[in-house]
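Enquirer: no FASTA, just this:
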């Protein structure tokens, strides 16, 4: 262990204390009352109770309205991404002006009535609101403080910026200003600081179903996994090198951690201005981990309920002439799930997914626009099932096929697989956060779930889902929820079904039933192949499910290989319980 000189330790503590004190001074009663003096971002500790805080005098119940615009500082704006323009990014430097949402209070917790992305008139952003805190502070002249963690989620996409807002209120209403700050994100192409005072109005009043909202929150809180600092893992496993559990550039990481022995050992949530004070409810974008969480799990659940559904063909359920073309008639639902439709432009690794054609799928707001791209972009280049080529469009098309099958089987035209199968059968029973139970959908009457991306989760959700697939084998309370043959193949438990090789990485990586797998045999010097299944998302999101029951997760956004390569964590996790086969 490296030991710092006493004077260096003292200097560091004094600096941190001075930074926090300055931040609280910037947002003291006088500043919150006048709406002046907030000239730059402050340490986020100012948005949470500290040791001097007192129990809240007032209770918040009613609606909060906000208006005005924060100051912004753009750190990165990649206008090459999906052909976004300068005009697009000008919109991204503003926030929605239709913030008018209800909250209720339970003890010291402020609970938003609505969770998940909230549709907005803003051309770029939507709010996601999470439970925050209420408390009193000396010097606030009888007012109570309320802090609300939130995220700005890009409309139609997964780009996520995390922030906190804070106001002072009493029984009659609120001070005229709320402090607003965004200091971190998980978004490869847009990094911004936002800060400043907004105009605030608190409208006290009874909220319908308050008791149910509070009860649901208490259930959510009770269902969260035990969490400890990552440093506590050393006591249980002294041989671990904790530094090797972190990968990639630290400035690109949002959060990482390791689940073992029933505990989530988690890193803090660092930002450019101190640690995020509400780390447990920080919203994380799924990006393509949704291909596993939504498409993969939904397909396995459908196969368990309707055996043979994944052997159905696109041509039999084609919603448009383009999908009824000859190149789609013999493509099975399983081929779509495996990204092996045979319809592609280039077999080179990620060449199609990185091409400008993908914008035709991602940018449209309507199902018709996305469907046009999914069915028309690529020619027939190989027999279905013979070659893996990564296409988000295949996963999106699978969602439409499963919906059409479900409606045909039940005779109910208003059902969809996400709301009618995945949510009641899997996501709700797993007690995922309310945020993770809402999918991005097309902004039209179809409201088609994206399937291949579009979910927002907490770290706790990632772990529960991984545990369900891995150690629980797709079972709940002794009942098999997911098709066992599909799940065993996806999780590399059937050596006769390893899945299609990933182009240019044939000996090391496989992809099967929306789950990736990596052979770590050489890393661990195993005698035979040692496969680790994992979920993967754009920018640097990995949830690895190790055969010894350990789950390791990392959320980053720079897109560099170092942010995906979990070789070092794989070696360290082998020290916990060896997982070489045999």
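Expert: Happy to help now that I have it. Because the structure is predicted, anything quoted here is derived from the model rather than measured. Numbers count the residues shown, from 1 in each chain.

Enquirer: rest of the way, CA atoms for contacts and neighbours
Expert: OK.

Enquirer: Which residues are in contact with the closest residue to residue 327 other than its chain neighbours?
Expert: Excluding the flanking residues, the one nearest residue 327 by C-alpha to C-alpha, 6 or more residues apart in numbering is residue 380, at 5.6 Å. By C-alpha atoms under 8 Å, 6 or more residues apart in numbering, the residues touching residue 380 are 327, 342-344.

Enquirer: Heading C-terminal from the lengthiest helix in the chain, find the next helix or strand.
Expert: Longest helix in the chain, counting residues (DSSP state H): helix 6-26. For helix 6-26, the following helix or strand on the C-terminal side (DSSP states H and E) is helix 29-34.

Enquirer: Check which helices and strands the next helix or strand after that following helix is in contact with.
Expert: The C-terminal neighbour of helix 29-34 among helices and strands, as given by DSSP H and E, is strand 62-67. Contacts defined by 3 or more C-alpha pairs under 8 Å, 6 or more residues apart in numbering; DSSP states H and E place strand 62-67 against strand 99-106, strand 190-204.

Enquirer: coming back round to it: which parts of the longest helix of the chain are buried?
Expert: Residues of helix 6-26 classed as buried under the neighbour-count rule (16 or more other C-alpha atoms under 10 Å) are 19-20, 23-26.

Enquirer: Kindly report the same for stretch 69-85.
Expert: So stretch 69-85, judged by 16+ other C-alpha under 10 Å, has buried residues 69-72, 77, 82.

Enquirer: Take this one as well and set it beside the first:
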């Protein structure tokens, strides 16, 4: 029998939090081992969390949207898809912490390792009343030493509240104290510091939240030794970190010139070292900044379909890129052409066109595509069932502004999704029905470059397991994953061991012109030494990953607002700072 231990007498909880009105235990210092602390006791168990009301402090106070799906006013079609017994869509509450299970192993050395590093969620029919789902990341445990704490250990680890169909994340921390047969509730604190979106658009709107979440503890039968060993190997491969200032004054000036209200972090991977400064939160500096999961919106386009296309081309040749998209789907069974004019143009659209967002189909650009009256886009992006999404995607006619595919780019998010889905079907034709695009990326792209545990929001499944990624948004990477992915592109598609992971000609093509292509942006940078085309990944909220030809990658994480952008001048200043360190 596990007894829940509620007494909050622990001395190291008594740090003063930065966030006004938050309890003392919410300060980030309470989630970090004191200097010289001994590792906590080993542990293995499932924390079956209860859905819990959070204390939410919003600024301005009337800006908090408690039931986002109802607030938007356009999701009646999705509410109608709620299965029997599901918590109604319009009642899902953004002020509730989700009651989901977390499986944890804690090593003798004090490493806290969640078994599942992806999105923790339930099937739609069994979803919690919370709007949110959950991602847990590795942390640390340590012995407590106060007079009232004898025999107790504390485990602390980063968490993010996320939503599978969206791209934002509330970043935060969780901790609980434990000893044989006893635990405290899980203490959580969170803030809307990652680039917002679905309900948090404004850089002037801030949210902080906290709660003590009750849980029951269940035994966990796993090979703890193997889990601990795998995590130790992962940490051994982690690049060392240094302050950004050690790269020189030019980088400090360029980083300082970014909008502070819209910038969460700046990091530079150079010669195998990650340079970055502290990540500030309303509760103090984040103690595990390299393990926090953030939403990066359209950077996902490069991380999923972009890298997948170049990996598949390396394995099987690039010819699949020029196959018609419709050849991977079944007319009549899966979709119908809107009319004969649509049929004629759809049959010309290739996977490459979709990756370039130049299909010549559908809306004329981003704003008309996502206009609230264009319900077909919302039916594609939010429907629970993949067949419904496929039918909605093809339910459009030609873009009237162009004469055919490949003529001009129009920013249509769903083109990335269809490109990824067609590529997954190509992959299955080569490797069998069990092959998935996310599986390919994890095993053959991210793990080989030391960036394993790639996480993305996906469509729902009957079991709650990952479905198909939205591919235009939804990736939830760490700073390290972003830096290493950018370095892979900057290194010509070669991994750290020199193996060719991505198709070299396609990677080289990213620097051939300043046009958008293969899910990457390109920027032309001119200096005394000439003109260079620099490929980069870009997502709303100011999220940017710049791949440079001098073994340097720049990562900028947006803060708190979907609408922040990095100006061309600010981006060039960062690139020139890198050039000052190592000319190219």
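Expert: Looks like it came in fine. All values reported here derive from a predicted model rather than from experimental measurement.

Enquirer: Do you know the score for how well these two fit?
Expert: Remark: TM-score between the superposed chains equals 0.82 [TM-score structural alignment, normalised by the length of structure 1]; 520 aligned residues with a C-alpha RMSD of 3.0 Å.

Enquirer: ok, back up a step: make TSV from the contacts of residue 380 of structure 1 and add neighbour count, secondary structure and distance to residue 418 of structure 1 to it.
Expert: Output for the contacts of residue 380 of structure 1, formatted as TSV (neighbours: other C-alpha atoms under 10 Å; DSSP: H, G, I helix; E, B strand; the rest coil; distance: C-alpha to C-alpha, whole Å):
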residue	neighbour count	secondary structure	distance to residue 418 of structure 1
327	22	helix	27
342	25	coil	26
343	24	strand	26
344	22	coil	27
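
Enquirer: Tell me which residues touch whatever residue of structure 2 lines up with residue 328 of structure 1, please.
Expert: For residue 328 of structure 1, the aligned position in structure 2 is occupied by residue 346, per TM-score structural alignment. For residue 346 of structure 2, the contact set (C-alpha under 8 Å, 6+ apart) comprises 325-326, 361.

Enquirer: roughly how far apart are residue 479 of structure 1 and residue 294 of structure 1?
Expert: As judged by C-alpha to C-alpha, to the nearest Å, residue 479 of structure 1 and residue 294 of structure 1 stand 20 Å apart.

Enquirer: between those two, who's got more neighbours?
Expert: In this view residue 479 of structure 1 and residue 294 are compared by other C-alpha atoms under 10 Å, and residue 294 has more residues nearby, 27 against 8.

Enquirer: distance of the closest residue in space to the more buried one that isn't next to it in sequence from residue 381 of structure 1?
Expert: Using C-alpha to C-alpha, 6+ apart and skipping the chain neighbours, the partner closest in space to residue 294 of structure 1 is residue 451 (5.6 Å). According to C-alpha to C-alpha, residue 451 of structure 1 and residue 381 of structure 1 sit 25 Å apart.

Enquirer: The two: which has the busier surroundings?
Expert: Neighbour totals were compared for residue 451 of structure 1 and residue 381, and residue 451 leads with 31 against 15 (other C-alpha under 10 Å).

Enquirer: The more buried one contacts residue 399, correct?
Expert: Yes - shown here, residue 451 of structure 1 and residue 399 form a contact pair, counting by C-alpha atoms under 8 Å, at 5.9 Å.

Enquirer: which residues do these two both contact?
Expert: In contact with both residue 451 of structure 1 and residue 399: residue 295, using C-alpha under 8 Å, 6+ apart.

Enquirer: Show me what residue 518 of structure 1 aligns to in structure 2.
Expert: Checking TM-score structural alignment: residue 518 of structure 1 goes with residue 523.

Enquirer: Contacts only, for that match.
Expert: By C-alpha under 8 Å, 6+ apart, the neighbours of residue 523 of structure 2 are 514, 533-536.

Enquirer: Out of those, which is nearest to residue 457 of structure 2?
Expert: For the contacts of residue 523 of structure 2, the closest approach to residue 457 of structure 2 (C-alpha to C-alpha) belongs to residue 536, at 21.9 Å.

Enquirer: Is the closest one located within a helix, as I assumed?
Expert: No - Residue 536 of structure 2: not assigned to a helix; according to DSSP: H, G, I helix; E, B strand; the rest coil it is strand.

Enquirer: Next up, the contacts around the closest residue to residue 169 of structure 2 other than its chain neighbours.
Expert: What sits nearest to residue 169 of structure 2 in space, not counting adjacent residues and going by C-alpha to C-alpha, 6+ apart, is residue 162, at 4.8 Å. Contact analysis of residue 162 of structure 2 by C-alpha under 8 Å, 6+ apart lists 119, 132-135, 168-170.

Enquirer: returning to that earlier point: now tell me what touches the longest helix of structure 1 from outside.
Expert: Residues from elsewhere that reach helix 6-26 of structure 1 (C-alpha under 8 Å, 6+ apart): 37-38, 42-46.

Enquirer: now swap in stretch 98-116 of structure 1 and tell me
Expert: Taking C-alpha under 8 Å, 6+ apart as the rule, stretch 98-116 of structure 1 contacts 55-56, 59-67, 120-121, 128-135, 146-148, 207, 210, 213-214, 217, 434-438, 456.
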